[in-house]
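Trainee: Build me a model from this:
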Amino acid sequence: MNSTPVLLLPGWLNSGPGHWQSRWEQLYGYQRVEQHDWRRPLRGDWNARLEDMVLAATEPAVLVAHSLGCILAAAWAAHSRNTRRVKGALLVAPGDVERADLAPLLPGWQPIARQPLPFPAVLVGSTDDPYCAPARAEGLARDWGARFVNAGAQGHINAESGLGDWPQGHALLRELMD
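Mentor: Model (predicted):
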């Protein structure tokens, strides 16, 4: 049994009960990084909370981020002095917070940190994600030094995508944990 801590980083508005992140939390006991305000996310506050959770982990953790959680993981990694406490990251359906329609909804999240991540990462993108064009997701993967996985037409890879427990995603996570 792998004892690697897994920290779930939901996106804007959190992940509801049908979301694969919530299902993984229930099935596997992974820990959600709870934020003070899911409706009005402040990058500095979200970064501080992630830092606290990484430092509280008993050993190096794996981050499992969705949407704005991906942008958080990159922002945190660009500034934290504790990135050695992260073993890897599964980044799913990053939200393009630099898009003209999304930027006003999420002030303070621009620009997206583009430095290579200091730990192994896999970015899963969809060909029909309404919040991030496929080429943009591939570009973020390249900038972050992450392996890109094309999930096909899966929308925003969330509860509405009908993935259930999303075993394909969990297999990618297990690879990062091993």
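
Trainee: Please count neighbours and contacts with C-alpha atoms only from this point.
Mentor: Will do.

Trainee: separation between residue 155 and residue 127?
Mentor: Between residue 155 and residue 127 the distance is 7 Å, computed by CA to CA, to the nearest Å.

Trainee: neighbour count winner among those two?
Mentor: Counted by other CA atoms under 10 Å, residue 155 and residue 127 do not tie: residue 155 has more neighbours, with 20 against 17.

Trainee: Give me the buried positions along stretch 3-20.
Mentor: Residues 4-12, 14-15, 19-20 are the ones in stretch 3-20 that count as buried (16 or more other CA atoms under 10 Å).

Trainee: Relative to the whole chain's centre, how far out is whichever helix in the chain runs longest?
Mentor: Across the chain, the helix with the greatest residue count (assigned by DSSP state H) is helix 43-56. Chain-centre distance of helix 43-56: 14 Å, with CA atoms, centre = their mean, to the nearest Å.

Trainee: same thing with stretch 95-104?
Mentor: 17 Å.

Trainee: gap between the two ends of that stretch?
Mentor: From start residue to end residue, stretch 95-104 stretches across 13 Å - CA to CA.

Trainee: ok, and what's touching that stretch?
Mentor: 67-68, 70-71, 106, 109-112, 131-132, 136 (CA atoms under 8 Å, 6 or more residues apart in numbering).

Trainee: of those, buried ones?
Mentor: 67-68, 70-71, 106, 109-110, 112, 131-132.

Trainee: Here is a second sequence; please produce its structure as well for comparison:
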Amino acid sequence: MTDVADVIVTVPGLRGHVDEHWQTRLAATLPNVRSVQPLGRENPSLDDRVAALQEAVAAAGGPVIIVAHSAGALATVHWAARHDTGTVRGALLATPPDLALPLPAEYPSLRTLREHGWVPIPRQRLPFPSIVAASADDPLGEPGRVRALAAAWGSCWHGLGRVGHLNPASGYGEWPGVHPLIDELRTMEDPR
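Mentor: This next block holds a predicted model:
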């Protein structure tokens, strides 16, 4: 089970706080969790999200495992391109969107995301171990494009099957599979 010595930093996507979300439930089950404050869909600022992630990692004061969902995965790779990542032991990037096709109406438009710096998505190798956990039927990320992002980031690929966007709307409040993936990150060789 997940080691309590590491601080888990959860990075939400473009949503407000959702009690039923697996990240919220994960935070409730572990003692050392810092959640990046969700800014919600009304604030599409990538810079604000990157700054919030930097603040959470710096405040951890020790080894960190990042657990990011959706646009939080993209915020994580943008953060890694801008900041010292020395305390990060690894990152779980769950169902990242590919931002290649228009998102559903409840999300910001691709034009808005582009204006706020989300595109282009960084494609350099991440300086820490990472796992991309991807869905076979995610409406926000076509599997082939997400697999190409994972390869560019140097991430291990973990297929989740048909789980939609791995969120409450797709029927996922609890995600038991998150704990083994966090544990797997601890056994991966650090590329630094």
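
Trainee: Can you tell me the centre-most residue of the first structure?
Mentor: residue 65 (1.6 Å; CA atoms, centre = their mean).

Trainee: So that residue sits against residue 11, correct?
Mentor: Yes - Residue 65 of the first structure is in contact with residue 11 according to CA atoms under 8 Å; the separation is 7.5 Å.

Trainee: Residue 124 of the second structure maps to what in the first structure?
Mentor: Taking TM-score structural alignment for the superposition, residue 124 of the second structure sits opposite residue 115 in the first structure.

Trainee: Tell me the spacing between the residue nearest to residue 66 of the first structure when sequence neighbours are not counted and residue 32 of the first structure.
Mentor: Leaving aside its chain neighbours, residue 66 of the first structure sits nearest to residue 92 (4.8 Å; criterion: CA to CA, 6 or more residues apart in numbering). Distance from residue 92 of the first structure to residue 32 of the first structure, counting by CA to CA: 15 Å.

Trainee: Equivalent analysis for residue 97 of the first structure, please.
Mentor: 22 Å.

Trainee: Neighbour count for those two, which is higher?
Mentor: More crowded of residue 97 of the first structure and residue 32, by other CA under 10 Å: residue 97, with 23 against 20.

Trainee: Now tabulate the contacts of stretch 95-104 of the first structure in JSON lines and tack on secondary structure.
Mentor: Formatted as JSON lines, the contacts of stretch 95-104 of the first structure follow (DSSP: H, G, I helix; E, B strand; the rest coil):
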{"residue": "67", "secondary structure": "coil"}
{"residue": "68", "secondary structure": "helix"}
{"residue": "70", "secondary structure": "helix"}
{"residue": "71", "secondary structure": "helix"}
{"residue": "106", "secondary structure": "coil"}
{"residue": "109", "secondary structure": "coil"}
{"residue": "110", "secondary structure": "coil"}
{"residue": "111", "secondary structure": "coil"}
{"residue": "112", "secondary structure": "coil"}
{"residue": "131", "secondary structure": "coil"}
{"residue": "132", "secondary structure": "coil"}
{"residue": "136", "secondary structure": "helix"}
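
Trainee: and which of those residues is nearest to residue 60 of the first structure?
Mentor: Distance to residue 60 of the first structure across these (CA to CA) is lowest for residue 70, with 18.2 Å.

Trainee: how near is the aligned partner of that closest one in the second structure to residue 4 of the second structure?
Mentor: Counting by TM-score structural alignment, residue 70 of the first structure lines up with residue 73 in the second structure. Distance, residue 73 of the second structure to residue 4 of the second structure, using CA to CA: 22 Å.

Trainee: Now for the counterpart of residue 23 of the second structure in the first structure: which residues touch it?
Mentor: Matched by TM-score structural alignment, residue 23 of the second structure corresponds to residue 21 in the first structure. The contact partners of residue 21 of the first structure, by CA under 8 Å, 6+ apart, come to 8, 10, 15.

Trainee: all helices for the second structure, in order.
Mentor: Under DSSP H, the second structure gives helices at 22-29, 46-60, 71-82, 110-115, 143-153, 178-187.

Trainee: Can you add distance to residue 169 of the second structure and give those helices back as JSON lines?
Mentor: What follows is the helices of the second structure, written out as JSON lines (distance: least, CA to CA, whole Å):
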{"stretch": "helix 22-29", "distance to residue 169 of the second structure": "11"}
{"stretch": "helix 46-60", "distance to residue 169 of the second structure": "23"}
{"stretch": "helix 71-82", "distance to residue 169 of the second structure": "16"}
{"stretch": "helix 110-115", "distance to residue 169 of the second structure": "21"}
{"stretch": "helix 143-153", "distance to residue 169 of the second structure": "19"}
{"stretch": "helix 178-187", "distance to residue 169 of the second structure": "18"}
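
Trainee: So which of those has the densest surroundings on average?
Mentor: helix 71-82 (a mean of 23; mean count of other CA atoms under 10 Å).
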